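Chemist: structure here, sequence nowhere to be found:
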């Protein structure tokens, strides 16, 4: 699917579910990985992640389009268009849009990385597991205030 087809799809969804036309640009943005789409308040344009379409199909992508159109139409009507606003929550439920997009498979595999470091308290022997290295000279044990030592864990 290209940007032209996406534009037609967004315009069709806007008329069908909101009864109002979408008069701005809709496009794909392949850099969107953690979010399904974006609405720009200055230009009123919408960007959609093509990765969501590839991974989860048209049904889930249409829910993302509805979500972004909720922002669009409420902002144009000068009503509460932010996630925390009641107008937004009610319209999103009414049209059947998704509140959150699904996590992409390659992202969920990355976030489940194993711990690389173990911090050990020299007094109470409490263990802290960390993914990132930290300077043990700057910190103390949260339980007893003892000195910490760091150990690198082997990859399993």
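Modeler: Perfect, thanks for sending it. Bear in mind that the values here come from a model prediction, so they are computed numbers and not experimental data.
Chemist: only C-alpha atoms from now on, for both contacts and neighbour counts.
Modeler: Fine.
Chemist: list the contacts for the residue sitting furthest away from the middle of the chain?
Modeler: Note on the chain: the largest C-alpha distance from the chain mean falls to residue 123, namely 41.1 Å (Cα atoms, centre = their mean). Residue 123 makes contacts with 144, 146, 147, as judged by Cα atoms under 8 Å, 6 or more residues apart in numbering.
Chemist: alongside the first one, take a look at this:
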């Protein structure tokens, strides 16, 4: 889909759903990574992530457009256009627009968060840490005993 087709789609969605004209620009922005789209306050333009169409299809794209048009029309009218504003939330419900878009980027999840496990020599209390400690400098918070490195995990 080209930027011109996207602009025509935004105009038609604005007319059908909001019964108002869209008088600014709408285009794809490949640099958007985690968000489906964004409304630019200063220029009133709407940018859309092309991955929305590629990964989730036309229905999701129309949902993103409706969401950004909620920001657009409320901002133009001088009403609350931010996510936390009551005007915005009410318009989302009225137009059946999504609050969030589907995930676009798969995030790498670590298997284990803790790399190092220390144990107190006196009371055997365990401490899990991401960063290595200097065992000569730090002591057990419970009994002030010496800490001993028990395990050291290497993460990818």
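Modeler: It's in. None of the values given here were measured: they were computed from a predicted structure.
Chemist: still on that earlier bit, surely the residue farthest from the centre of structure 1 is within a strand?
Modeler: No: per DSSP: H, G, I helix; E, B strand; the rest coil, residue 123 of structure 1 lies outside any strand segment and is coil.
Chemist: and it, how close does it get to residue 34 of structure 1?
Modeler: Going from residue 123 of structure 1 to residue 34 of structure 1 by Cα to Cα, to the nearest Å gives 41 Å.
Chemist: quick check: which element contains the aligned partner of residue 59 of structure 1 in structure 2?
Modeler: Residue mapping for residue 59 of structure 1 onto structure 2 gives residue 59, with TM-score structural alignment as the criterion. Per DSSP states H and E, residue 59 of structure 2 falls inside helix 58-77.
Chemist: quick one: that helix to structure 1 mean distance?
Modeler: Following the fit onto structure 1, the mean deviation recorded for helix 58-77 of structure 2 is 0.4 Å by mean Cα distance after the TM-score superposition for structure 1.
Chemist: got a list of what the spatially closest residue to residue 20 of structure 2 that is not a sequence neighbour touches?
Modeler: Nearest in space to residue 20 of structure 2, with sequence neighbours left out and distances taken as Cα to Cα, 6 or more residues apart in numbering, is residue 14 at 5.9 Å. By Cα under 8 Å, 6+ apart, the contact list for residue 14 of structure 2 reads 20, 21, 22, 66, 69.
Chemist: try residue 113 of structure 2
Modeler: Listed by Cα under 8 Å, 6+ apart, the contact partners of residue 113 of structure 2 are residue 130.
Chemist: assumed it was part of a strand.
Modeler: No: counting by three-state DSSP, residue 113 of structure 2 is not found in a strand; it is coil.
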